[in-house]
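> this one's sequence-less:
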């Protein structure tokens, strides 16, 4: 099973679907983080996490400044996705939900562009799974009403996921990132 995860930021792959990656080590995972390639802190952490999870890690440098620059997803996200992932047909692609999990603009833009590329046939996959969470800014996340698939994590898997966020990415126990690591992991599933 060839699976691509397309996310805005290094750490999104663990927060939103790290448990699935832990449960399915036999899948061939490729993770594309669209932001932070030039970040001397986050890039090496992302690369180490992908290695730890048995995934191929790819990273680009889409704007992720504190005040996000206006972008055109078709011009700024689409070509990056196709450059990294457009060379093959995937069994499953996972990406952000239409609500951006907690409303993050780049998450919503990535969702919109991945869906556009799939609909146009420029990106090919049998199945699209989008993250299906409704989260508060304090990290309290619950399954979205859009969720059609729920992946319960064992206590060991959930703790491993949180450990990766704490120990590899360096987030504190009370951070949004650790709090947002929940079980079950939730997805909305679409046949492409």
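That came through fine. Because the structure is predicted, anything quoted here is derived from the model rather than measured.

> from here on, contacts and neighbour counts on C-alpha atoms
Fine.

> what segments of the protein are strands?
2-7, 28-35, 55-62, 89-95, 124-131, 133-135, 141-143, 149-151, 185-191 (DSSP state E).

> will you turn those strands into JSON lines that also has distance to residue 77 and mean neighbour count?
Formatted as JSON lines, the entries for the strands of the chain read as follows, by distance: least, CA to CA, whole Å; neighbours: other CA atoms under 10 Å:
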{"stretch": "strand 2-7", "distance to residue 77": "11", "mean neighbour count": "22"}
{"stretch": "strand 28-35", "distance to residue 77": "8", "mean neighbour count": "22"}
{"stretch": "strand 55-62", "distance to residue 77": "7", "mean neighbour count": "19"}
{"stretch": "strand 89-95", "distance to residue 77": "13", "mean neighbour count": "21"}
{"stretch": "strand 124-131", "distance to residue 77": "16", "mean neighbour count": "21"}
{"stretch": "strand 133-135", "distance to residue 77": "22", "mean neighbour count": "22"}
{"stretch": "strand 141-143", "distance to residue 77": "26", "mean neighbour count": "20"}
{"stretch": "strand 149-151", "distance to residue 77": "27", "mean neighbour count": "15"}
{"stretch": "strand 185-191", "distance to residue 77": "21", "mean neighbour count": "19"}
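
> what about versus this one:
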């Protein structure tokens, strides 16, 4: 386990995203000072309570906001998502900033994409400062299989059996997802990130991936 102290902020769209996509990394870095900001579901009492328990489990601090997350998934104003992101964070300076990929982790979730865009643009503008930006790196073959870590051109780590089981237990025992649920069956055994130290390179990726998104693909 890595015990180097770093100040880390994680910005996710939903409670459980922090565990699914980077939970093993958190488990293996107990020395990190972690803040987890969640942009949706603040008013969902059950999900909010479970998110609080997960924060305690990770030894992290955190906060939730209440961006619309209804089934219609209508686009949200870019400025609003950025404002909510800034409101979530306890300060503006971090060693590592972690969030979604501009194309999400699976096909397709608008709130994941919007969260990523907000964080990248805030980092690029200097409104959030971090030495590194890490973007989740997963794909699902356009719904052909459960999301899996990208293994080429990114930083990809295979979780130990104990770390993966620990993460899986958070998903099934704290969040309470059934063993045959999408979340439980997805829980990745590899975790992958695109890592950046230059904001302009992250902004370039945002531009490229946004251009690839097929607007005819349904969004969930």
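Good, I have the coordinates. Just so we're clear, the structure is a prediction, and the values are computed from it rather than from any experiment.

> picking that back up, make a markdown table from the strands of structure 1 and add distance to residue 118 of structure 1 to it.
Below are the strands of structure 1 laid out as a markdown table (distance: least, CA to CA, whole Å):
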| stretch | distance to residue 118 of structure 1 |
| --- | --- |
| strand 2-7 | 13 |
| strand 28-35 | 16 |
| strand 55-62 | 20 |
| strand 89-95 | 10 |
| strand 124-131 | 6 |
| strand 133-135 | 22 |
| strand 141-143 | 25 |
| strand 149-151 | 20 |
| strand 185-191 | 11 |
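
> tell me the residue in structure 1 aligned with residue 184 of structure 2.
Mapped onto structure 1 by TM-score structural alignment, residue 184 of structure 2 lines up with residue 178.

> how many other residues sit next to the closest residue to its match other than its chain neighbours?
Nearest-residue entry for residue 178 of structure 1: residue 162, 5.7 Å, with adjacent residues in sequence omitted and distances by CA to CA, 6 or more residues apart in numbering. Using other CA atoms under 10 Å as the criterion, residue 162 of structure 1 is surrounded by 25 other residues.

> distance of the residue mapped onto residue 162 of structure 1 from structure 2 from residue 111 of structure 2?
With the correspondence set by TM-score structural alignment, residue 162 of structure 1 lines up against residue 168 in structure 2. Taking CA to CA, to the nearest Å as the measure, residue 168 of structure 2 falls 23 Å from residue 111 of structure 2.

> hang on, the earlier thing: tally of neighbours for the match of residue 184 of structure 2?
Going by other CA under 10 Å, the residues that sit close to residue 178 of structure 1 add up to 22.

> equivalent analysis for the one 3 residues further on, please.
Residue 181 of structure 1: 23 surrounding residues under other CA under 10 Å.

> surely the match of residue 184 of structure 2 and residue 172 touch.
Yes. With contact defined as CA atoms under 8 Å, residue 178 of structure 1 and residue 172 form a contacting pair (7.2 Å).

> what's the matching range in structure 2 for whichever helix in structure 1 runs longest?
Among the elements of structure 1 assigned as helix by DSSP state H, the one spanning the most residues is helix 105-120. Against structure 2, the aligned range for helix 105-120 of structure 1 is residues 110-125 (TM-score structural alignment).

> what does the matching stretch contact?
Stretch 110-125 of structure 2 is contacted from outside by 11-13, 39, 69, 73, 75-76, 78, 81-82, 85, 99-105, 128-130, 135, 199-200, 202-203, 206, 219-220, using CA atoms under 8 Å, 6 or more residues apart in numbering.

> which of those are buried?
Buried members of the contacts of stretch 110-125 of structure 2, scored by 16 or more other CA atoms under 10 Å, are 11-13, 39, 69, 81-82, 85, 99-105, 128-130, 135, 199, 202-203, 206.
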